[in-house]
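A.B. asks: Sharing a sequence plus its predicted fold:
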Amino acid sequence: MRAELKGLPKDLADIVGAHIWAAGQLVDEDPELAFRHAEAARRRAGRLPIVREAAAETAYAAGEYAIALREFRAIRRMSGGDQLIPVIADCERALGRPRDALEVLAELDPKTKDMWLRMECLLVEAGIRADLGQRAEAMRLLQAAISRKVGPPFGQARLRYAYANLLEEEGDVEGAREWFSSAAALDQGAELDTSDRIAQLDGVVLPDFTPDEEDDDESEGDVGDESRDTEVEPEDSELEGDEPEADEDDEPEGDEDDEPEGDVGDESRDTEVEPEDSELEGDEPELQVVEPELDFEPEPQLDLEVEPEPERDVEAEGVDDEQLSEDEPSGADEDEERAAEDGGVAEEEQD
C-alpha cells in the first residue's frame, strides 16, 4: 500500500492510508462504516487502484451494488485481467440484470488455468440460471464441477453447498441433507452454516438471538449491576483524588474541628468504607443497604435544642431574686418603723 501512495504528498498519503486501513479492518464487522472510510479515501485519491479497490469491495459488502459495479469496472479498465469478472457479474445479477451478468461471464478466457476463478464464475452462473428458472441447467453445471473434483477443498465445499441448496428448494430433503453433510466435511474452517441448515432440515428450531434481545437478557439477568456500576465510579475517583468530598470521608477521626458533626457521622462513614472495599475486591456488595442511613442524622438537632435551656433557668432565677428583694424590708425601713412606734409611746405618756 505504501508503494502505491508514494506519489501523494506525505500528509495526504497518511490520511488516505488511514482510511484504507480502517476500511479493511471494518469490512467484516461493519461494512457500512468501512464503505464510508473507503469513500473518504476515494474522494482524496480516486485515481489510485488500491483506493478504487477498497471502495469497490466495501460497497459490495455493504450491498451498494451499483457503486460496487462502477468501481469494479473502473479497476478492471486500469489493471486489466479477468479476476473481477465473477464479482462484476454478481453485481449485475444483484441489480436484476441476469442477461447482462451472463454476458460478463462470457468474457472469461476459456483457456484460463485459474481453477479458483473458473469455480467462482461457475457458482455465479448457477445462481443466475436458478434466478431465470433454469434449475435443471444450474444443477447440471454444479454436478459436472463436483464430479471433476478439481479445486481447493473449500471451493468443493461451496459447490456442494450450492447443490444442496437447490435440492432443498426442489423439495428433496434427504438429498439436501446428504450434500450439506458432504460440504461440512470439506469445510475445514467451518465458514459455511452447514450445521444450521442440517438442523433445520431435521426439524430443529434454532433460537434467533438478535443483538437487542441479547442486551435485554443481560440487563434483566444481572440485577443490581447498574447500582454497582454507579458505586464503583465514585470509588475509583476517590482513589484517584478527583472528588474532594470523598477525601473528607477518608480523613481520620481526629479532624473534628473541620466538621462539627463529625462525631455523629463517624459510625456511618465506617460502615460505608467496608462495602466500598468489598466492591473493589470483587465481592458482592451485600452492604449496600447501609446507604439510606445517610439520609437522616437526628443527633445534631438534639444538641441545638439543648442550648437554650440554661437561659430559661437563668431568667427564672433572676425573677425570683427580684421578687425576694422587693418583699424583704431594708434596714432604713426598720428604723423608721421603730421611730414611729417610739413617738406614739411618748404621746401616750404625755396624755
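C.D. replies: That came through fine.
A.B. asks: drop to CA atoms for contacts and neighbour counts, all remaining ones
C.D. replies: Noted.
A.B. asks: for this structure, what spans make up the strands?
C.D. replies: Defined through DSSP state E, the strands belonging to the chain form an empty list.
A.B. asks: show me what contacts the spatially most central residue of it?
C.D. replies: In the chain, the residue lying closest to the centroid (Cα atoms, centre = their mean) is residue 215, at 9.5 Å. Contacts for residue 215 (Cα atoms under 8 Å, 6 or more residues apart in numbering) come out as none.
A.B. asks: next up, a second structure to put side by side with the first:
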Amino acid sequence: MEDKNKRPSRPASSRPSGPNNARRREDLPARGGSSNRAGAPRQTRDGSDPRGARPAPMDREQSRLRPRIFEPDIPDEITGEELDKSLRAELLSLSAENAKVVARHLACVNLYAEDDPQRAHKHGVAAAHHAGRLAVVRESAGYAAYRAGHYEIALKELRASHRISGDVSMWPVMADCERGLGNPLKALNLAGSDEVKRLAKPEEIEMRIVASGARRDLGQFDAAVVTLTCKELKNEQEEWAVRLRYAYADALEAAGRKEESQEWFAKCAEIDTEEATDASERCL
C-alpha cells in the first residue's frame, strides 16, 4: 500500500562574443593572472511548506532549475592533480566529487590554453558552471574566454571574480575586453579608475599599454605616445620592459615619428633576448 505520509524524493541537481582578429599583438595585455588559474547561482528552492517538505521534481517550476550546459570531454589521464596545491586548496569548499570535476576542467583550461583556446574556453565555462561562487574559478574562466576572443563573456567572468574577491589584477584585461568590444572610452574609464592605484607594477604597465591602444582606437595618436611616456622605459631588467618598449616604438610609428620609432625598436631588440617580438626586424 502506498504510504501517504512518505516525503517526496529529493530531485537530483541538475553560460557569445566576438573575436577581434585584426588586433595587434602589442596592443593586448599579457595573459594576466597565474597560468594555473583558470556560474550559475545555486539552485533555488521554491514552494517548501512549514514542515520542510519540497515538491516532487515534476511539480517544480522548470525555469528555476539550473540549466544544463555542454560538458566538454576530459581526457582520462587528466586527474586535477596537475593544478598547484594552492589552487586545489581553494576548491575544498566544494563537495569532494564536485571539486574533482572542477579541478579536471581547470587543468584542461591550462592544457589547451595555447594550442586550442576555444576548447580551453569551453572547459572554463564548465568549471564556472560547477563552482560559480569561487573567485579563482571565475577568473580562470574569464582569462580563457579572453584568450579565445570572447570578450563579452570574459568581462562577465572577470567582473564576477572581482566582486567576490576584490582583486584588481585583472583590470587591464577587462579594459582590453572593452576595446575588443569596440568601447575604447569604457577602456579609458577603467584605466582612470581608482582601482588602478592598487595595481602591481606589471599590471600597471599593461594598463598603460591598453590605454595607449584605446587612444589609438580613437585616432588620438599623439596622446597614445604620451600615455606610454614614463620613467619605466629606462628599465631593462623586468619582464614587462620588452612589451613597454615595443608598444612605445609602435605608438611612435603610428604617430608618424618614424626616426624615433626606429630608435626605440632598436632599444627593444637590445633587451628582447628571447625574440618575443619582431623589434629586430622593425628597427632596420
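C.D. replies: Good, I have the coordinates. These numbers were taken from a predicted model, which means no experiment stands behind them.
A.B. asks: What number of residues are in the vicinity of the aligned residue in the second structure for residue 97 of the first structure?
C.D. replies: Taking TM-score structural alignment, the alignment pairs residue 97 of the first structure with residue 183 from the second structure. A count of neighbours around residue 183 of the second structure, defined by other Cα atoms under 10 Å, yields 16.
A.B. asks: re the thing from before, and the residue nearest to the centre of the first structure, what's its match in the second structure?
C.D. replies: Residue 215 of the first structure maps onto nothing in the second structure, by TM-score structural alignment.
A.B. asks: just residue 159 of the first structure next, same as before
C.D. replies: Using TM-score structural alignment, residue 159 of the first structure lines up with residue 244 in the second structure.
A.B. asks: got the contact list for its match?
C.D. replies: Neighbour list for residue 244 of the second structure: 205, 209, 228, 233 [criterion: Cα under 8 Å, 6+ apart].
A.B. asks: again, but for residue 139 of the first structure
C.D. replies: Residue 139 of the first structure neighbours (Cα under 8 Å, 6+ apart): 126, 163, 166.
A.B. asks: So which of those are in helices?
C.D. replies: 126, 163, 166 (DSSP state H).
A.B. asks: want to throw the residues you listed into CSV with distance to residue 8 of the first structure and neighbour count?
C.D. replies: Output for these, formatted as CSV (distance: Cα to Cα, whole Å; neighbours: other Cα atoms under 10 Å):
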residue, distance to residue 8 of the first structure, neighbour count
126, 43, 24
163, 48, 25
166, 50, 22
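A.B. asks: Nearest to residue 61 of the first structure, out of the residues you listed: which one, please.
C.D. replies: residue 126 (20.8 Å; Cα to Cα).
A.B. asks: Give me the aligned partner of the closest one over in the second structure.
C.D. replies: So, by TM-score structural alignment, residue 126 of the first structure is matched to residue 212.
A.B. asks: State the distance from that match to residue 166 of the second structure.
C.D. replies: Per Cα to Cα, to the nearest Å, residue 212 of the second structure is found 25 Å from residue 166 of the second structure.
A.B. asks: Residue 280 of the second structure now?
C.D. replies: With Cα to Cα as the criterion, residue 280 of the second structure and residue 166 of the second structure are 40 Å apart.
A.B. asks: okay, these two: which has more neighbours?
C.D. replies: residue 280 (16 against 12).
A.B. asks: show me what contacts residue 37 of the first structure?
C.D. replies: By Cα under 8 Å, 6+ apart, residue 37 of the first structure lies in contact with 19, 20, 22, 23.
A.B. asks: Aligned against the second structure, show me the partner of the first one.
C.D. replies: With TM-score structural alignment as the matching criterion, the partner of residue 19 of the first structure in the second structure is residue 105.
A.B. asks: what number of residues lie near the equivalent of residue 139 of the second structure over in the first structure?
C.D. replies: Aligned by TM-score structural alignment, residue 139 of the second structure pairs with residue 53 of the first structure. Number of residues near residue 53 of the first structure (other Cα under 10 Å) recorded here: 21.
A.B. asks: isn't residue 53 of the first structure right up against residue 71?
C.D. replies: Yes - with contact defined as Cα atoms under 8 Å, residue 53 of the first structure reaches residue 71; the gap is 7.1 Å.
A.B. asks: returning to what we had before: hmm, which of the contacts of residue 37 of the first structure are common to the second structure?
C.D. replies: Conservation of the contacts of residue 37 of the first structure in the second structure, assessed by both residues aligned by TM-score structural alignment, their matches' Cα atoms under 8 Å: retained contacts are 19, 20, 22, 23.
A.B. asks: how deep is the nearest residue to residue 54 of the first structure once chain neighbours are set aside tucked in, by neighbour count?
C.D. replies: Leaving aside its sequence neighbours, residue 54 of the first structure sits nearest to residue 38 (Cα to Cα, 6 or more residues apart in numbering; 5.7 Å). Applying other Cα under 10 Å, we find 31 residues neighbouring residue 38 of the first structure.
A.B. asks: Now do the contacts for the match of residue 126 of the first structure.
C.D. replies: Applying Cα under 8 Å, 6+ apart, the residues near residue 212 of the second structure are 223, 224, 225, 227, 228, 251.
A.B. asks: so which of those persist in the first structure?
C.D. replies: With both residues aligned by TM-score structural alignment, their matches' Cα under 8 Å as the criterion, the contacts of residue 212 of the second structure preserved in the first structure: 223, 224, 225, 227, 228.
A.B. asks: Most neighbours of all these, which one?
C.D. replies: Busiest of those [other Cα under 10 Å] is residue 224, holding 28 neighbours.
A.B. asks: contacting residues for that residue?
C.D. replies: Here residue 224 of the second structure is in contact with 211, 212, 213, 214, 215, 216, 251 (Cα under 8 Å, 6+ apart).
A.B. asks: if you set the cut-off to 10 Å instead, what comes out?
C.D. replies: 208-218, 247-248, 250-252, 254-255 (Cα atoms under 10 Å, 6 or more residues apart in numbering).
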